[in-house]
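# return atomic coordinates for the entry below.
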Amino acid sequence: MADIQDFKSTPKYETFSYLPPMTPEKIRRQIAYLVSQGWNPGIEHVEPARASAYYWYMWKLPMFGEQSVDVIIAELEACHRAHPGNHVRLIGYDNYSQSQGTSFVVFRGK
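Below is the predicted model:
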C-alpha cells in the first residue's frame, strides 16, 4: 500500500495514475488486453499544462483493426519522439458501445 500515490503529489490522468508507474512489460500486457477485446487503439497527446482542461490532440487516425502490439508500441514511441514534452496516452475505442473501453497515459511530459 505504500506505493499508492496521493492526489496532491501529482496530477492524475486516467485510472492507472493512482498506481506506481507501469513497467514496459505491464504496458505491453495492457495493450495486448486492449487488442484482445477487439478495441481500436488510438493515440493522443497534450502539453502537461493543458492536460486536464482541454481536449487532447489526436496522433494520426485511430489504428482500426490493428492486432500487433509491436506496431502500437512503435506508434506510441513515434508520438513521444515527435512531442517529447507532452503526455501521450493510449485509448481503446469500443465499436459496440461506441465509447472508450480503456485509456491510460503511457508517457508523461515534463
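
# from now on I want contacts and neighbour counts done on CA atoms only, so please keep to that.
OK.

# residue 87 - how many residues pack around it?
When counting by other CA atoms under 10 Å, one arrives at 24 neighbours for residue 87.

# which residues in the protein form strands?
Counting by DSSP state E, residue ranges of the strands within the chain are 40-46, 57-59, 87-94, 99-107.

# could you export the ones you listed as CSV, including distance to residue 28?
Formatted as CSV, the entries for these read as follows, by distance: least, CA to CA, whole Å:
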stretch, distance to residue 28
strand 40-46, 13
strand 57-59, 19
strand 87-94, 12
strand 99-107, 10
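
# out of the ones you listed, which gets nearest to residue 15?
For the strands of the chain, the distance to residue 15 is smallest for strand 99-107, at 6.7 Å, taking CA to CA.

# what angle sits between the closest one and strand 87-94?
160 degrees (axes from the mean of the first three to the mean of the last three CA atoms, to 10 degrees).

# which of the residues in strand 99-107 are buried?
Neighbour-count burial for strand 99-107, counted by 16 or more other CA atoms under 10 Å, picks out 101, 102, 103, 104, 105, 106, 107.

# also this sequence, please, to line up against the first:
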Amino acid sequence: MAVEAYKSQLRYETFSYLPQMTPEQVRRQIAYAIAQGWNPAVEHSERGTPASVSFWYMWKLPMFGEQSVDAVMAELEACHREFPDHLVRFVAYDNYAQSQGLAFVVYR
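Predicted structure coming up:
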C-alpha cells in the first residue's frame, strides 16, 4: 500500500471542508444562529495572505439583537460589494459563553 502525502489547503472556520453553500443554506445557518440568541456579525479579510487565516476586519459593529435573516444577508452582500476580492464570513457571538457560537465563510 502506497502512502500519500497530505495536500494542505487553507481552511477557514466551520464548513470549510464542504463545497460552497447555496444562498438558502447560508440563510438556514443564519436563522439557526439567530434562534440560539447569538448576535450576528460580518467580517472580511484579504484572500490568500497569512493574515487571512487569523486576522479578520469587522464590517460595522455586530448586529446585537438582530432577528432578521434578510438584514444579515444584506450586510453580507454589502460587505462583498465593497470588498469583492476579500473573503467574507458570517460570525455569531454567544453572549453567555463569551465566544463565537458559529463562524463560516460565505464569499470565498
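
# what's the TM-score here?
Structural agreement between the overlaid chains, expressed as a TM-score with TM-score structural alignment, normalised by the length of structure 2, amounts to 0.89; 101 aligned residues with a CA RMSD of 1.3 Å.

# and the strands of structure 1: which comes nearest residue 21 of structure 1?
With CA to CA as the measure, strand 99-107 is the member of these nearest residue 21 of structure 1 (9.0 Å).

# related to what we said a few turns ago, of the buried residues of strand 99-107 of structure 1, closest to residue 11 of structure 1?
Within the buried residues of strand 99-107 of structure 1, distances to residue 11 of structure 1 taken as CA to CA reach their minimum at residue 105, with 11.9 Å.

# structure 2: which residue goes with the closest one?
The alignment partner of residue 105 of structure 1 in structure 2, by TM-score structural alignment, is residue 105.

# list the buried ones in stretch 57-69 of structure 1?
By neighbour count with 16+ other CA under 10 Å, stretch 57-69 of structure 1 contains the buried residues 59, 62, 63, 67, 69.

# ok, the closest residue to residue 80 of structure 1 other than its chain neighbours - contacts?
Leaving aside its chain neighbours, residue 80 of structure 1 sits nearest to residue 88 (6.6 Å; criterion: CA to CA, 6 or more residues apart in numbering). Applying CA atoms under 8 Å, 6 or more residues apart in numbering, one finds that residue 88 of structure 1 lies in contact with 43, 44, 45, 46, 76, 79, 80, 105, 106, 107, 108, 109.

# tell me, of these, which are also contacts in structure 2.
Counting by both residues aligned by TM-score structural alignment, their matches' CA atoms under 8 Å, the members of the contacts of residue 88 of structure 1 that carry over to structure 2 are 43, 44, 45, 46, 76, 79, 80, 105, 106, 107, 108.

# list just the nearest of these to residue 95 of structure 1.
For those, the residue nearest residue 95 of structure 1 by CA to CA is residue 43; the value is 16.2 Å.

# contacts only, for the closest one.
Contacts for residue 43 of structure 1 (CA under 8 Å, 6+ apart) come out as 58, 59, 60, 62, 75, 76, 88, 89, 90, 91.
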